[in-house]
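Enquirer: here is a sequence with its predicted model. Questions after.
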Amino acid sequence: MRTPPGGITPVRPTTEPAAVDDGHTDTAVVRALRKIRVPQKQRNRELALLVFAFIINGAAVVLVQLGAAGEVDPKFLIYLGVLTALALALHITLRIVARDADPFVVPIATVLTGLGLAMIYRLDVHWGRHGWAAYSNRQLAWAGIALVGAILVVILLRNYRVLFRYTYLFGLAGIVLLILPIIPGLGTDANADVWVSLGFFSFQPGELAKICLAIFFAGYLVRTRDSLTSTGKKFLGFTWPRPRELGPLLVIWLISLGIIVMQRDLGTGLLIFGMFVAMLYVATGKTSWVLMGVILAAAGAFAASRVLPYVHGRFENWLDAFNPKLMDGNSYQLVTGIFGMSKGGLIGTGLGQGRPWLTPVAESDYIFPSLGEELGLIGLFAILCLYMVFTSRGLRIGLNGQDDFGKLLAVGVSFTVALQVVIMVGGVTRLIPLTGLATPFLAAGGSSLVANWIIVAILLRISDAVRSRPRVVIG
């Protein structure tokens, strides 16, 4: 089999029974093998890592309280203890129903969620926000909902291959979720039309749409891979797809541009298009698809920057951020965040000791620079390493899968988290134009937190199936 540049082996059809498993084909041999695996090494390793994550989260909150308020408030620690109990409940659930799931995914998501909570709480202490007006209390509530949702997904999604049956239904759901914010009466008056208000709370449907679209892309590419890998014309050393095979890529490209135009949301458009191109490359192994995707993305971004005032402003702030005329208005947030990270230096000012509140929207869009100011460059590198390990575990789960749908789904959702981090970190550090995405697990926002913990649950289910289903050769 030819291996494309980057070392990723293209997904190939498999003739093993697992490729068409519909959730009801477990053999007596497989069930017997599951019962005799008494030692739960994966779960014991996960428990040890979870304890370490709990210690880090608790210490971060205590340091914030001592640094910002000069005393320890036991009430918030009790709330954090409830969140800890829910994380342990997820661990216990995995011991019962998914004992072979990956042991690193949950601890990494837990420590990232805890660090985000500590910084959001630190900002609430400065501004004197209490009760439901405090972002940290709302984030705690959403974190609890997210963990309960992850537990339910792990319990109810006994076999992730069932999702393959509803490929086009998930695609329709993803499109509907993306359209919701522009429906009169549902959208909010935010800078970008990405929020839906139901009166008593608001949510960002695009966060759930990315999961639905990842399921749709995985199922669609499994069904159409043969036509997409057909031979095209060779040009400049690459085999380019034929015009009729370009249809899916062009449709997703147009949908992404539609999101940018109608919702003024550059981030979600880039995220969806990037996810599709990555999954297309894994499904086909053809580098030409990646090159075509990069060309289309660059052309779309250039055209949008020339035509749309919203996108033009983003590019202007990026290219000329330190212009005094822009610093007094549009680029103030970007420049203040950069100054905050420079103030943190190598080791940071210490939790509760910096001034992250000087940056507007520091608890959501700019939580990464806020953490950089108080944790320093070393702390930011540690956080980025956690994201790197999370993504690598997700890619490993996908590439080790026994069926094409599971491979593409795991790779798709893992790449989505990684791409979201790259877009946000690149934006706040002025490597690329800033967009309005949320930093996964860290930033304040219930929609993002729930969606990312659902991704955790999906990865857990796929990894459990990869490890617990031995290949049985008959004949």
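Expert: Arrived safely. Model, not experiment: these values are computed from the prediction.

Enquirer: make it CA atoms for all contacts and neighbour counts henceforth
Expert: OK.

Enquirer: contacting residues for Phe164?
Expert: 215, 219, 405 (C-alpha atoms under 8 Å, 6 or more residues apart in numbering).

Enquirer: and here's the other structure:
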Amino acid sequence: MSDVLTVPKSRRNIEAVLLLLALGVGIGANFIVGLDQDEAFDRDFWTQGATLVGLVLVFHIVLRFRAKYADPVILPIVTALNGIGLAMIHRLDIPMGENGTFADRQLLWSAVAVAAAVAVLFLIKDHRILRRYTYISLIVSAILLLLPLTPLGIEINGARIWINVGSGTFQPGEIAKITLAIFFAGYLSTNRDLILLAGRKVGPLQLPRLKDLGPMVAAWIVSIGVLVFQRDLGSSILFFGLFMAMIYVATSRVSWVLIGLALLAGGGLVAMQLFSHVAMRIDGWLNAFDPEVYNRIGGSYQVVQGLYGLASGGLTGTGLGQGRPDLVQYANSDMIIAALGEELGLFGIFAIVLLYVLLVSRGFRAALGTRDGFGKLLACGLSFTIALQCFVVIGGVTRLIPLTGLTTPFMSAGGSSLLANWIIVALLLLISEAARRPAATGPLTGPMVPAMQESPVGSVQRKTQPREQEVRGA
């Protein structure tokens, strides 16, 4: 009997139903905000609601034609997070009166970010094409990270991570996390065997060769450089954590994690001793309620006010529009989790965290399903980027770790972060589409020609020929 090829369903209709729920969450939150201010159906409500619906509808239609087998859950989750963020930023604009234009900017950046994600879906037919640009991605990453140190760069709140773009600013490091993930995925998928098998075994640990430590040392130098020259603790942690996660996924060697943690601890201790801005962050974390630390410039005022807001929210929150999250500095960007926690309560924060957990797990699911090593590493790296960013942000707001300048993905005010994270979503959807797409219809293999298949480590293996063709006359 001949084998029957089971073609998976596209599940785009399931995605459409979930999108209706996600839009209901985002637009409903905006409606409640306006209802509290007796402006439930004002111009802002209709503009934001219609724009969000239009953007998501366009993205959904594009997926039906360009990636019909893509994961049906990722887009609804991101839509809900983006919608909640827009509602909270709009709510924080209200006390500012005519000066409150952050929601309009966030809506504009949402349109730009979705357009960029759609462009990625059109320009990249298969994610494996990105592997050709492994070292180009490294060069682009270096340029992006160096841009803020040029005359184009500007310093805001002590950190030099932005550049001037016309009348606004842009953070190149947000795009650098994507290009670095592409470089790490390409490098590790190509050199995995050498990194994995070479080296000396000391007890239960397989130690790498000195020359194989080059990429890790380079990632460490980049992270320390960002910390020292740009004074950005959050991005420093993010870049090094990204590399550590990807090299562990590629090798499954605990020794790499131990070496990375040692480098991180050593670099952190030295930086704390030599650089005042690092020492102030640590002091503000350890002694947040000390009056001297609380009242000084760059002290713990921001994080302590955020903790008070979370405490006043309790389990169920004060209700959207009923709290005072505007008392917290940068409540619409760095501290938006504190603002949401005050008005939605612990239950609301749990729901938001659960959405992030589902998003990251769908990214890992795409990594498990795809057939090539490069795609596995890239999906893991991009998913871990979102996970680590959420941990660093929420950990800083709740005083679990020192507060950093990272933004909450898809929710915080900030066009650079929103643009980068929507591009990550597009790449994850491409990888998930490749994971579920029937092999016979792959764009690189052609119909019913699976003669060449990429192994999990990135090498190309030729399909085994029947024994009777190898030995003639046998």
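Expert: Noted; the coordinates are in hand. Nothing here was measured: the structure is a model prediction, and the numbers come from that model.

Enquirer: let me see the TM-score of these two.
Expert: Here the TM-score for the pair of chains, by TM-score structural alignment, normalised by the length of structure 2, is 0.89; 437 aligned residues with a C-alpha RMSD of 1.6 Å.

Enquirer: hmm, back to that, cool, now which of the contacts of Phe164 of structure 1 survive the switch to structure 2?
Expert: On the basis of both residues aligned by TM-score structural alignment, their matches' C-alpha atoms under 8 Å, what survives of these in structure 2 is 215, 219, 405.

Enquirer: and the buried ones among the residues you listed, selectable in PyMOL?
Expert: Filtering the kept ones among the contacts of Phe164 of structure 1 down to the buried ones (16 or more other C-alpha atoms under 10 Å) takes a single PyMOL command:
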select buried, resi 215+219+405
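
Enquirer: any chance of the kept ones among the contacts of Phe164 of structure 1 in CSV, plus secondary structure and distance to Leu254 of structure 1?
Expert: Listed next are the kept ones among the contacts of Phe164 of structure 1 as CSV, based on DSSP: H, G, I helix; E, B strand; the rest coil; distance: C-alpha to C-alpha, whole Å:
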residue, secondary structure, distance to Leu254 of structure 1
Ile215, helix, 19
Gly219, helix, 20
Phe405, helix, 25
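
Enquirer: in structure 2, which helix is the longest?
Expert: helix 336-369 (DSSP state H).

Enquirer: the aligned partner of Val58 of structure 2 in structure 1 - how many residues pack around it?
Expert: Matched by TM-score structural alignment, Val58 of structure 2 corresponds to Ala89 in structure 1. Neighbour count of Ala89 of structure 1, defined by other C-alpha atoms under 10 Å: 15.

Enquirer: Ala89 of structure 1 in helix, strand or coil?
Expert: Secondary structure, DSSP: H, G, I helix; E, B strand; the rest coil: Ala89 of structure 1 is helix.

Enquirer: separation between it and Asp320 of structure 1?
Expert: Look at Ala89 of structure 1 and Asp320 of structure 1: by C-alpha to C-alpha, to the nearest Å, they are 49 Å apart.

Enquirer: list just the nearest of the contacts of Phe164 of structure 1 to Leu326 of structure 1.
Expert: Each of those was scored against Leu326 of structure 1 by C-alpha to C-alpha, and Ile215 proved nearest at 41.6 Å.

Enquirer: aligned to the closest one, what sits in structure 2?
Expert: That one, Ile215 of structure 1, aligns with Ile182 by TM-score structural alignment.

Enquirer: sorry, back to before: where does the longest helix of structure 2 end up in structure 1?
Expert: So helix 336-369 of structure 2 sits over residues 367-400 in structure 1, by TM-score structural alignment.

Enquirer: check stretch 129-148 of structure 2 too.
Expert: With TM-score structural alignment applied, stretch 129-148 of structure 2 matches the range 162-181 in structure 1.

Enquirer: if you count neighbours, what's buried in that stretch?
Expert: Neighbour-count burial for stretch 162-181 of structure 1 [16+ other C-alpha under 10 Å]: 163-164, 167-168, 170-171, 173-175, 177-181.

Enquirer: so what's the match of Ile215 of structure 1 up against?
Expert: Per C-alpha under 8 Å, 6+ apart, neighbours of Ile182 of structure 2: 130-131, 134, 137, 378.

Enquirer: pull the most distant pair out of the residues you listed.
Expert: Among these, the pair separated by the greatest distance (C-alpha to C-alpha) is Ser137 and Leu378, at 12.8 Å.

Enquirer: which one of the contacts of Phe164 of structure 1 is nearest to Phe415 of structure 1?
Expert: Nearest to Phe415 of structure 1 among the contacts of Phe164 of structure 1, counting by C-alpha to C-alpha, is Ile215 at 13.2 Å.

Enquirer: distance-wise, check the closest one relative to Leu169 of structure 1.
Expert: 10 Å.

Enquirer: kindly report the same for Gly352 of structure 1.
Expert: Distance from Gly352 of structure 1 to Leu169 of structure 1, by C-alpha to C-alpha: 47 Å.

Enquirer: do Val125 of structure 1 as well
Expert: For Val125 of structure 1 relative to Leu169 of structure 1 (C-alpha to C-alpha), the value is 45 Å.

Enquirer: over to Ser305 of structure 1?
Expert: From Ser305 of structure 1 to Leu169 of structure 1 the distance is 34 Å (C-alpha to C-alpha).

Enquirer: mind listing what's buried along stretch 44-64 of structure 1?
Expert: Buried-residue list, stretch 44-64 of structure 1, by 16+ other C-alpha under 10 Å: 46-47, 49-50, 53-54, 57-58, 60-64.

Enquirer: now swap in stretch 46-64 of structure 2 and tell me
Expert: 48-49, 51-53, 55-56, 59-60, 62-63.
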